[in-house]
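Asker: Sequence and predicted structure, then a few things I'm wondering about:
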Amino acid sequence: VIYINPPYAEATTAKTVTGTGKNKSGVAIQNKANQYFKSKIGSATNEVFALFMAQVYDKIQDGILAQFSTLKFVQGSNFDKFKEYFKAKYLGGFVVPANTFDNVKGEFPIGFTIWNLNAKVKIEQIICDVYDRNGEYIGKKNFYGNLPDSINKWIVRYQNDFNIQLGLLVSAAPDFQHNNQLAILSKQQERYCFNICKENLIISAVYFAARLCIEHSWLNDRDQFLYPNDGWKEDTEFQNDCLIFTLFHEQNKISCKHGVNHWIPFTEAEVNAREKFDSHFMSDFLKGKIKAESKENLFEENPSGDVSSSFSSALNPSNRGEKEGFSARADGTQVTSSPNATRLQAPAPLSFSPEAQAVIDAGRELWRYYHSKPNVNVNASLYDIKEYFQGRNQQGKMNFRSNDETYNELIANLREKLKTLAKKIEPKVYEYGFLKR
């Protein structure tokens, strides 16, 4: 029986991932074990505890291994090769918050797991008892090792570099731990960014909302977001809920300081703006005046990854009109091209659930209050409005609160309504396979 309490040091850090720092020196790589196991367990050699496990498995193949460690070796996306090598029968275990251990920071689960090394079983799924920081039993938790492809492999299939860019979706590793890196921006970053255009706006919103509608906790920290099933494609209420969630979420950091703001969800009249907006794209989109694609092609994936065929109708409007039997007027209305009749069709606005409408209403009140102030930028985004009222500290970071109590009440109301909408979206995230319970 081998009992180990290995260190949790890892070569990569959050700063490594974001491109603002380097790997920790001397972690895992400066030893013979790393060189020996690199070909066997791949990038898992960056984790010291994984090297401990591999060494025990290599030297004592008929023992019982009991250990404290993270659960990365079960559910981590970098441990696929490790799981091909380390095959053992799970006998039981529990998880607790990591920061209940001395000198361990961060909110993630530490597991005590027991393995029979003599039984060569690939890790598919384990169930652990869960205890809180006070030692109270609070339930059970599934950890999966047989997960499908990630949500990032899904979203990239809708990449579109050909049409007008509305914004950029910052790439982040597909787990809760990295959700704080997820954002919608106006300006290109060093890291990979997904182009948002009218053709993939709904898909981008589904991705954004699926990842952020459930709050991060120590227990779900390493849970992976997955390639969904097709159920979401027919659920327009879910899609519209996700769009509104995305428009009013605070990790949507679109700013008019970095170009035209296409994300204003209201008209000038709705918010009493003193001047015309530079773009009416989003309010027109919500009113149904802008059609991204025919439903037949909107959610079509291209296995080759070449979006030129998936979005061919968007790139060739004349072909699209001929195929679908309509042409578009400048005001967004459509005219059927049937040889027997020409009939004007008014655009149908998007329909919203009561929860989504409550978010829109709360947002409108915030925009109106902003536009009641003198000398404001009429093209301001939600991020710009927050910056206007909250200001920044000496380090350049946005302050958490404003001295304007009316604004504080309005933004608090918007956040409350957004949380209610998030709760509505959450069950569909599991139903459509973006997460596993």
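Answerer: Looks like it came in fine.
Asker: CA only for contacts and neighbour counts going forward, please
Answerer: Noted.
Asker: what about the strands in the stretch 301-437 of the chain?
Answerer: Using DSSP state E, counting those that start in this stretch, the strands of the stretch 301-437 of the chain run over residues 326-328, 334-336, 344-345.
Asker: Adding distance to N179 and mean neighbour count, write those out as JSON lines.
Answerer: As requested, these are exported to JSON lines (distance: least, Cα to Cα, whole Å; neighbours: other Cα atoms under 10 Å):
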{"stretch": "strand 326-328", "distance to N179": "39", "mean neighbour count": "18"}
{"stretch": "strand 334-336", "distance to N179": "40", "mean neighbour count": "19"}
{"stretch": "strand 344-345", "distance to N179": "42", "mean neighbour count": "12"}
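Asker: a markdown table for those, including distance to L212?
Answerer: Below are the strands of the stretch 301-437 of the chain laid out as a markdown table (distance: least, Cα to Cα, whole Å):
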| stretch | distance to L212 |
| --- | --- |
| strand 326-328 | 35 |
| strand 334-336 | 36 |
| strand 344-345 | 37 |
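Asker: Show me which positions of stretch 130-146 end up buried.
Answerer: In terms of neighbour count (16 or more other Cα atoms under 10 Å), stretch 130-146 has its buried residues at V130, Y131, K141, F143, Y144, G145.
Asker: ok now that stretch, how far from the chain's centre?
Answerer: Remark: stretch 130-146 is offset 24 Å from the chain centroid, using Cα atoms, centre = their mean, to the nearest Å.
Asker: Pull up the distance across it, start to finish.
Answerer: Start-to-end span of stretch 130-146 (Cα to Cα, to the nearest Å) is 21 Å.
Asker: what about R364, how many neighbours?
Answerer: Applying other Cα atoms under 10 Å, we find 19 other residues in the vicinity of R364.
Asker: Oh, that last question was meant for F238, not what I typed.
Answerer: Neighbourhood size, F238 [other Cα under 10 Å]: 19.
Asker: I'd like to check which residues are in contact with it.
Answerer: By Cα atoms under 8 Å, 6 or more residues apart in numbering, the contact list for F238 reads W232, I425, K428.
Asker: okay, these in CSV with neighbour count and distance to G259 next?
Answerer: Supplementary listing: the contacts of F238 in CSV, determined by neighbours: other Cα atoms under 10 Å; distance: Cα to Cα, whole Å:
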residue, neighbour count, distance to G259
W232, 19, 32
I425, 23, 31
K428, 17, 34
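Asker: dropping in the other structure now:
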Amino acid sequence: MGEKKFFNLPVNTYLNVWLDRPKPNSTEVVPLKNTVSPYTSKKYLNKWSDNAVAYVWSQNNDLQHTATQTALFSSVWGDGHGFYVNSENLRQASVVFSVRRLIKPTWINDRDQFLQPSEPLTDEFKNDCLIWMLFNGSNLTASANDLEWNDKKWSIVNHFIPYTEEEVGAPERFESDFMVRYLADKQLSPEAVAVLEAGKKLWQAYFTHTDEHNVRDELKLNRADVGWYQIRNALKRRNESGDVVPVSFTEFETAYKLLTEKLQPQVYELGFLRA
């Protein structure tokens, strides 16, 4: 039987204090409790930050919590406990997001704390983390109009679409091309490119049909610049309905699994977790 090692390390070595957290400004935004649902509790965070494009919920620093308390939103997570994302900290943000989500908690490791990296991070690792985050199930960025909160209607904008309108056959312009511009000068690994290409086919498939009213209402599909959460769930609803030719996720899932398997050992090799 093997032995489990425990490390008593100072909190200033923890991952959750690794990156600089942009400060909020006075701009009010709609707080969210999930992808497109406004927050309903009495205490909430509803301020944005200069040049922010997203918000990462990253509560707690141990493995047992990070699996359920790590997500990316297009507005603030109403309960706070996270940080704003802008072009300056996006690479760090994607590393933090991915590292917190890549390793599954077990009864053996669930109390382990995430640490700041002990080795230099390559551009390939950072870019792999960015693509992995963009297509993770906890990327809850979205675009939607008419979200009702605090007696007003609000809109949220998705800045995390890695394709142009022409590439995916969108019928209208996207409000933001932030991610396309951000990726333009990045050299991606073959594994990351495979995920991007497989994801593009799913985006294209989404725009070939218009969903039923109840699906459009549930997922707030009232804009062209929808997010990954909206895309994949709309396609799954279509597959379940039997009304259209099913869209296969196999190519995407295979590519994403290969990228995941590439990144997982690096969480330990780079010092984010200790075995």
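Answerer: Perfect, thanks for sending it. Quick caveat: nothing in here was measured; it's all calculated off a predicted structure.
Asker: overall similarity of the pair, as a TM-score.
Answerer: Once superposed, chain against chain, the TM-score is 0.75 (TM-score structural alignment, normalised by the length of structure 2); 226 aligned residues with a Cα RMSD of 2.3 Å.
Asker: Which of the strands of the stretch 301-437 of structure 1 sits closest to P374 of structure 1?
Answerer: strand 326-328 (39.0 Å; Cα to Cα).
Asker: circling back: among the strands of the stretch 301-437 of structure 1, which is nearest F194 of structure 1?
Answerer: strand 326-328 (28.2 Å).
Asker: And the closest one, what does it pack against?
Answerer: When contacts are defined as 3 or more Cα pairs under 8 Å, 6 or more residues apart in numbering; DSSP states H and E, strand 326-328 of structure 1 packs onto helix 317-324, strand 334-336.
Asker: What range does that strand cover in structure 2?
Answerer: Using TM-score structural alignment, strand 326-328 of structure 1 corresponds to no residues of structure 2.
Asker: next one: that strand to chain centre, how far?
Answerer: Per Cα atoms, centre = their mean, the centroid offset for strand 326-328 of structure 1 relative to its chain is 35 Å.
Asker: hang on, the earlier thing: can you lay out the helices and strands packed on strand 326-328 of structure 1 as CSV showing distance to R364 of structure 1?
Answerer: Below are these laid out as CSV (distance: least, Cα to Cα, whole Å):
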stretch, distance to R364 of structure 1
helix 317-324, 34
strand 334-336, 29
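Asker: which of those is buried the deepest?
Answerer: strand 334-336 (a mean of 19; mean count of other Cα atoms under 10 Å).
Asker: wait, A210 of structure 1 sits on K424?
Answerer: No - look at A210 of structure 1 against K424 with Cα atoms under 8 Å: they stay out of range, at 11.3 Å.
Asker: With neighbour numbers in mind, choose between the two.
Answerer: Counted by other Cα under 10 Å, A210 of structure 1 and K424 do not tie: A210 has more neighbours, with 25 against 17.
Asker: Contacts only, for the counterpart of the more buried one in structure 2.
Answerer: With TM-score structural alignment defining the correspondence, A210 of structure 1 maps onto V99 in structure 2. Taking Cα under 8 Å, 6+ apart as the criterion, V99 of structure 2 is in contact with V267, F272.
Asker: Pull up the gap between V99 of structure 2 and L263 of structure 2, please.
Answerer: When V99 of structure 2 is compared with L263 of structure 2 (using Cα to Cα), they lie 9 Å apart.
Asker: Then E175 of structure 2?
Answerer: Distance, E175 of structure 2 to L263 of structure 2, by Cα to Cα: 32 Å.
Asker: Equivalent analysis for G2 of structure 2, please.
Answerer: Counting by Cα to Cα - G2 of structure 2 and L263 of structure 2 are separated by 25 Å.
Asker: same question, A170 of structure 2
Answerer: From A170 of structure 2 over to L263 of structure 2 the distance is 32 Å, taken as Cα to Cα.
Asker: Help me confirm that Y90 of structure 1 is found in a strand?
Answerer: Yes - counting by DSSP: H, G, I helix; E, B strand; the rest coil, Y90 of structure 1 is part of a strand.
Asker: ok, back up a step: could you identify the most distant pair in the buried residues of stretch 130-146 of structure 1?
Answerer: The span of the buried residues of stretch 130-146 of structure 1, defined through Cα to Cα, is set by Y131 and G145 at 21.6 Å.
Asker: which stretches of the stretch 151-275 of structure 2 form helices?
Answerer: 165-168, 178-183, 190-206, 213-219, 228-241, 250-269 (DSSP state H, counting those that start in this stretch).
Asker: Can you pull up the most central residue in structure 1?
Answerer: Centroid check for structure 1 by Cα atoms, centre = their mean gives R211 as the closest residue, at 3.5 Å.
Asker: tell me the contacts of that residue?
Answerer: Residues counted as contacts of R211 of structure 1 (Cα under 8 Å, 6+ apart) are F176, N179, F225.
Asker: 10 Å - rerun?
Answerer: By Cα atoms under 10 Å, 6 or more residues apart in numbering, the contact set of R211 of structure 1 is 151, 174-176, 178-179, 182, 205, 224-226, 426, 429, 434-435.
Asker: Which members of those are classed as buried?
Answerer: 151, 174-176, 178-179, 182, 205, 224-226, 426, 429, 434-435.
Asker: Nearest to P317 of structure 1 among those residues?
Answerer: Nearest member of these to P317 of structure 1, counting by Cα to Cα, is A205, at 23.9 Å.
Asker: State the distance from that closest one to N377 of structure 1.
Answerer: 26 Å.
Asker: With V359 of structure 1 instead?
Answerer: For V359 of structure 1, the distance to N377 of structure 1 (Cα to Cα) stands at 23 Å.
Asker: between those two, who's got more neighbours?
Answerer: For V359 of structure 1 versus N377, neighbours defined as other Cα under 10 Å are more numerous around V359 (24 against 19).
Asker: That one -> structure 2?
Answerer: Using TM-score structural alignment, the equivalent of V359 of structure 1 in structure 2 is V195.
Asker: what residues are up against the residue nearest to that match when sequence neighbours are not counted?
Answerer: With sequence-adjacent residues excluded and distances taken as Cα to Cα, 6 or more residues apart in numbering, V195 of structure 2 is closest to A255, at 5.2 Å. A255 of structure 2 is in contact with P190, E191, A192, V193, A194, V195, L196, E197, A198, G199, counting by Cα under 10 Å, 6+ apart.
Asker: Quick check on the residues you listed: which are buried?
Answerer: With neighbours counted by 16+ other Cα under 10 Å, these contain buried members at E191, A192, V193, A194, V195, L196, A198, G199.
Asker: The third one and T141 of structure 2, how far apart?
Answerer: Looking back up the chat, that one is V193 of structure 2. Taking Cα to Cα, one finds V193 of structure 2 at 21 Å from T141 of structure 2.
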